[in-house]
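Trainee: got a sequence here, can you build the structure:
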Amino acid sequence: MTTRAGQPAQETDLINVEELVAAYYEKVPDVTNPDQKVVFGTSGHRGSSFDSAFNETHIAAITQAIVDYRTEQGITGPLFIGKDTHGLSRPAETTALEVLAANNVRALVDEFDDYVPTPALSLAIIVYNATGHDDQADGIVITPSHNPPRDGGFKYNPPHGGPADSDATSWIADRANELIANELRDVKRAEPTAVETYDYRGAYVADLANIIDFDAIRAAGLHIGADPLGGASVNYWKLIAEQYDLDLTVVNPRVDPQWGFMTLDWDEKIRMDPSSPSVMASVLAYQHDYDIVTGNDADADRHGIVTPDGGLMNPNHYLAVAVQYLYTHRPEWREDAAIGKTLVSSTMIDRVAESLGRRLWEVPVGFKWFVPGLIDGSVAFGGEESAGASFLRKDGTSWTTDKDGILLALLASEIRAVTGKSPSALYAELVEQFGDPVYQRVDAVATKAQKAALGKLNGSAISAETLAGDPIIARLSEAPGNGAAVGGVKVVTEKAWFAARPSGTEDVYKIYAESFVGEEHLKQVQAEAKEIVDAALGG
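Mentor: Have a look, this model is predicted:
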């Protein structure tokens, strides 16, 4: 069967933006329907107005719930609010500002009515709270990240600047659903009379000098391409080029809520995931025109790195290179600062950490787990396999506590400038030193009951003694770094590992697996992983 993955989108793939926005205002959700209630995942509430899953009712209720949460927590400072380029983001911002105004919350929107990347908003919160104010700021990012154009997203970042933890999101979601069930009687709304502004772009770009070595990039004369993929970083890249006098071209400055210029993802959907070869097909066309070409998703919290000698880098490969480089080129970082990774990221990072003599801090899936370490400097880098990461400033203080795709894209140019080698070439050197791991994620069908059981599965329920012919040395249901539940299991041998977690959106569970032996060994690991998990789930 032929696939259109990696092919340009056609007219039939595009949404009708007018109908999408009309549905936002016209459709009213039924919160007794699980598909229409407010649910916060790892990155906020997401859904489509077409499905009655992201509508004016939801946003009014969620914003009022955030106001109530702020009151409960004693948060009295400004609330930074920004939106990405999705069609539902501006209507959601309008609704949110009405609720914030009626509740006398001081909301700060972008000074130029520009789009606001997630890292720029995270940075604004952190800088405000670190500069001696008597109150604390927090924020709202209106984005479904890399999701298709039909979706909207709404995310709360508390005073630490990163994604809210499950205690906060559960409280907000429960309160929002209660407000909707009560027909929004306790939701206050008013037309904002005067909304304060903040220069997110100017503040973020100026501050980049404290974390990236632009002198080295400029001195090396690198020819750089950046593709915002129609997302919020579009004007940021233009200002970065101007402010730091770089030979940097925004290869695609278009913004279109239909994303009609995109190439289709693996499932033939329009999706802005810069780690996907199918999505990045149009960016790969520039592979040999630049020393480094990068991509970002719609809110710029993810990165994709393209090199002339390696093409699009696997996110795990780039994370390993970034760790190797940063921990040998940031002399002011604490000597005991750990390397943070999610437990489904590559073991190559473990081997790099061991060679550097650095502690590895392995946490469950979700960037929120890195927040405490990135704030106090005990973790200098936090990264996850889905192409999201952030790290500390040169002086070892906090940068962002949310993922920063712009930063990781710029780091690729710094690495190329300082080492004289592309990140792809540096990964090849790591392979020579540590071996060549093969990594893949696949899905396995599961009922809702099986998914619930997997989410609570204890490692001790795994009875298997071997995996793909090797003794099992660990059965984890808690992350080694912080002891938090992983919401699934990870099984480890000396040569391979797999992790199984239930999907939050589909009736499947995800099997992440890696082998340092090769492709055939990986297939064996994946096959046995399914047998081991199914046996533990009683079927």
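
Trainee: rest of the way, CA atoms for contacts and neighbours
Mentor: Noted.

Trainee: which one is Arg201 nearest to, not counting chain neighbours?
Mentor: Residue nearest to Arg201 in three dimensions, not counting chain neighbours: Tyr236, with 6.2 Å by C-alpha to C-alpha, 6 or more residues apart in numbering.

Trainee: now do the contacts for the residue nearest to Asp227 when sequence neighbours are not counted.
Mentor: By the measure of C-alpha to C-alpha, 6+ apart, the closest residue to Asp227 outside its immediate chain neighbours is Gly295, 4.8 Å from it. Contact analysis of Gly295 by C-alpha atoms under 8 Å, 6 or more residues apart in numbering lists Ala226, Asp227, Pro228, Leu229, Pro274, Met280, Val283, His303, Gly304, Ile305, Ala409.

Trainee: how about 10 Å then?
Mentor: 225-231, 233, 251-252, 272-275, 279-280, 283-284, 302-306, 312, 405-406, 409 (C-alpha atoms under 10 Å, 6 or more residues apart in numbering).

Trainee: run this one through as well so I can compare:
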Amino acid sequence: MTPEEWIDHDPDPGTAEELSACAPDELAARFARPLTFGTAGLRGPVRGGPDAMNVAVVARATWAVARVLADRGAAGSTVIVGRDARHGSAIFATVAAEVLAAQGFSVILLPGAVPTPVVAFAVRHTEAAAGIQITASHNPPADNGYKVYFDGGIQIVSPTDRQIETAMAAAPFADRIERTPVEPADAGLIERYITRAAGVRRGAGSVRVALTPLHGVGGAVAVETLHRAGFDQVHTVGAQFAPDPDFPTVAFPNPEEPGATDGLLALAADVHADVAIALDPDADRCAVGIPTASGWRMLSGDETGWLLGDYLLSRTPDPAAAVVASSVVSSRMLAAIAARYGAVHVETLTGFKWLARADAELPSGTLVYAYEEAIGHCVDPAAVRDKDGISAAVLVCDLVAACKDQGLDVPDKLDELARRYGVHEVAAVSRRVADPGEAAALMARLRAEPPTALAGFAATVTDITDALIFTGGDDDTSIRVVVRPSGTEPKLKCYLEIRCAASDDLTSSRTYAAALREQLVASLAHW
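Mentor: Here you go, the predicted structure:
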């Protein structure tokens, strides 16, 4: 399709006018590479053209999803549509719902802005054929996205994504795609989600909670869910509570970014909280802060993963039938925890589209927990087969309450795990790249000329689908570095883990592991 044809058939006069005003070079750039499916969907800036998020792209993508569903014999089935509060989300969700309705599907358009886990839950709860959530998660304010669920509320994988892209390429002009008005549904599915998420508690007692949704859509749902779970003392960061697509108080709306949780930790200290919770803007991820002897700090995603994995398995009636999963870029401690309880551990490729399928080939086991180091946790796979920051927050608070009941705190629990399974020092280092081509070139160079040593230990390399895994060590020390391109950002990411043998001398083990980490981080600059 030529730029002129696209502009002539753009159903949004605003983006049509914007494209018409572009200089020739800019226009050529916007039509050079259309959006493609990455992490279960599309993600890009809100603006005109096929390389961005706009009404035309959403209409064509939804027409393609409808075509793929129909080809699979699901014509006329139910599809859930939801959205966050980003720029463009309301109109994009409306367009998606209307295109599906015109194609004969029974559409449930969730009312207002909702957390992404609500959509994943709704697909599974209603046995819908698919779900679409308009969201760009923790991307910058200028972005939006289009996330697709099939298969019982699980993010799509290949070949489904490629089939949708193929159908998009054959879609009619956007202004010729039929649309039928859809009235938003009531809040019944949101209510059922809250009830289910509140029910993930295993224990009793209460804790004082500090919480921020980082200007996203999780605030009200999270507070109500925590209240129903028995956590009445929830204090929120007022300046960050209401959804705001400009994310004015943070440089980058991601709890993992430096400075993003400063307001949360200040509130936690002020109210003498027992735990601090930061949700990302679409509330599918959960970062945890804890008080320590030297002040408040945020846990890594791996530390939270160890704690929740151990907590869930310790309260699972039949651990031998349980499956837990972590991604290849996450810590290996969960595997050791699973072995102690007699549970099955599965390591998957990166992303919840794989983690949610970890028990697919294990007929005698059922997934009870999955996590990845990027603060994503799936704590109730029977209801939500995706990462879910709100139900994870409930379980974190439950764990902290259980620790209090035993006269312990979270650092005590982490020490207990370190003594049992060894100190695991984790870190992540990112290198920004201009585009996917630069990331691919760097990966190709590492494949051709892999490093021969890791912090003084001889290194071996394993090449898997989307990553390189470098390992080294001896009987007492294990070093692992995983390198892969980011699926959502222009970055090459390196994930480090140093494991020391189990010992009661945690101070010495941690000092040694931290020194090895610093050596590794310094050497990565030359890779």
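
Trainee: for Ala219 of the first structure, see how far away Ala206 of the first structure is.
Mentor: Going from Ala206 of the first structure to Ala219 of the first structure by C-alpha to C-alpha, to the nearest Å gives 19 Å.

Trainee: likewise Ala92 of the first structure?
Mentor: Between Ala92 of the first structure and Ala219 of the first structure the distance is 44 Å, computed by C-alpha to C-alpha.

Trainee: what about these two, which has more around it?
Mentor: When Ala92 of the first structure and Ala219 are compared for neighbours, Ala92 comes out ahead with 27 against 11, by other C-alpha atoms under 10 Å.

Trainee: wait, that one touches Gly153, no?
Mentor: Yes: Ala92 of the first structure is within contact range of Gly153, at 8.8 Å (criterion: C-alpha atoms under 10 Å).

Trainee: now do the shared contacts for these two.
Mentor: Here Ala92 of the first structure and Gly153 have Phe54, Ile59, Lys83, Ile142, Thr143 as joint contacts, going by C-alpha under 10 Å, 6+ apart.

Trainee: between those, which sits nearest Lys448 of the first structure?
Mentor: Minimum distance to Lys448 of the first structure across those is 23.1 Å, recorded for Phe54 (C-alpha to C-alpha).

Trainee: tell me the counterpart of Leu152 of the second structure in the first structure.
Mentor: That one is not Leu; residue 152 of the second structure is Gly. When the structures are aligned by TM-score structural alignment, the residue of the first structure matched to Gly152 of the second structure is His160.

Trainee: how much does the host helix or strand of Ala241 of the first structure stray from the second structure?
Mentor: Assigned by DSSP states H and E, Ala241 of the first structure belongs to helix 234-243. Its matched residues in the second structure lie on average 2.9 Å from helix 234-243 of the first structure after superposition (mean C-alpha distance after the TM-score superposition for the first structure).

Trainee: what's the distance between that helix and the middle of its chain?
Mentor: 22 Å (C-alpha atoms, centre = their mean, to the nearest Å).

Trainee: in that helix, what's buried?
Mentor: Across helix 234-243 of the first structure, burial judged by 16 or more other C-alpha atoms under 10 Å covers Val234, Asn235, Tyr236, Trp237, Lys238, Ile240, Ala241.

Trainee: sorry, back to before: what's the residue nearest to Asp227 of the first structure aligned with over in the second structure?
Mentor: For Gly295 of the first structure, the equivalent position in the second structure is taken to be Ala278, counting by TM-score structural alignment.

Trainee: mean deviation, the one helix or strand its match maps to versus the first structure?
Mentor: Under the assignment given by DSSP H and E, the secondary-structure element containing Ala278 of the second structure is strand 275-279. Once the two models are superposed, strand 275-279 of the second structure sits on average 1.4 Å from its counterpart in the first structure (mean C-alpha distance after the TM-score superposition for the first structure).

Trainee: next, the angle from the helix or strand following that strand to strand 275-279.
Mentor: Taking DSSP H and E as the definition, the helix or strand that follows strand 275-279 of the second structure towards the C-terminus is strand 286-292. Put simply, strand 286-292 of the second structure runs at 160 degrees to strand 275-279, going by axes from the mean of the first three to the mean of the last three C-alpha atoms, to 10 degrees.

Trainee: tell me what the helix or strand hosting Arg420 of the second structure is packed against?
Mentor: Taking DSSP H and E as the criterion, the element that holds Arg420 of the second structure is helix 410-421. The helices and strands touching helix 410-421 of the second structure, judged by 3 or more C-alpha pairs under 10 Å, 6 or more residues apart in numbering; DSSP states H and E, are strand 286-292, helix 301-314, helix 333-341, helix 389-405, strand 491-500, helix 506-524.

Trainee: that helix vs helix 389-405, what angle?
Mentor: Per the same axes, to 10 degrees, the angle that helix 410-421 of the second structure makes with helix 389-405 is 90 degrees.

Trainee: average offset between the following helix or strand past helix 410-421 of the second structure and the first structure?
Mentor: Using DSSP H and E, the helix or strand that follows helix 410-421 of the second structure towards the C-terminus is strand 424-432. After superposition onto the first structure, strand 424-432 of the second structure sits on average 2.8 Å from its aligned residues (mean C-alpha distance after the TM-score superposition for the first structure).

Trainee: list the contacts of the next helix or strand after strand 424-432 of the second structure.
Mentor: On the C-terminal side of strand 424-432 of the second structure, the closest following helix or strand by DSSP H and E is helix 436-448. Taking contacts as C-alpha under 10 Å, 6+ apart, the residues outside helix 436-448 of the second structure that touch it are 431-433, 449-450, 461-463, 466-468, 483-487, 489-493, 527.

Trainee: and helix 436-448 of the second structure, what's buried?
Mentor: Within helix 436-448 of the second structure, the residues scored as buried using 16+ other C-alpha under 10 Å are Pro436, Glu438, Ala439, Leu442, Met443.

Trainee: count of neighbours near the closest residue to Ala339 of the second structure other than its chain neighbours?
Mentor: Of all residues not flanking Ala339 of the second structure in the chain, His345 sits nearest, at 7.6 Å (C-alpha to C-alpha, 6+ apart). Per other C-alpha under 10 Å, the neighbour tally for His345 of the second structure reads 23.
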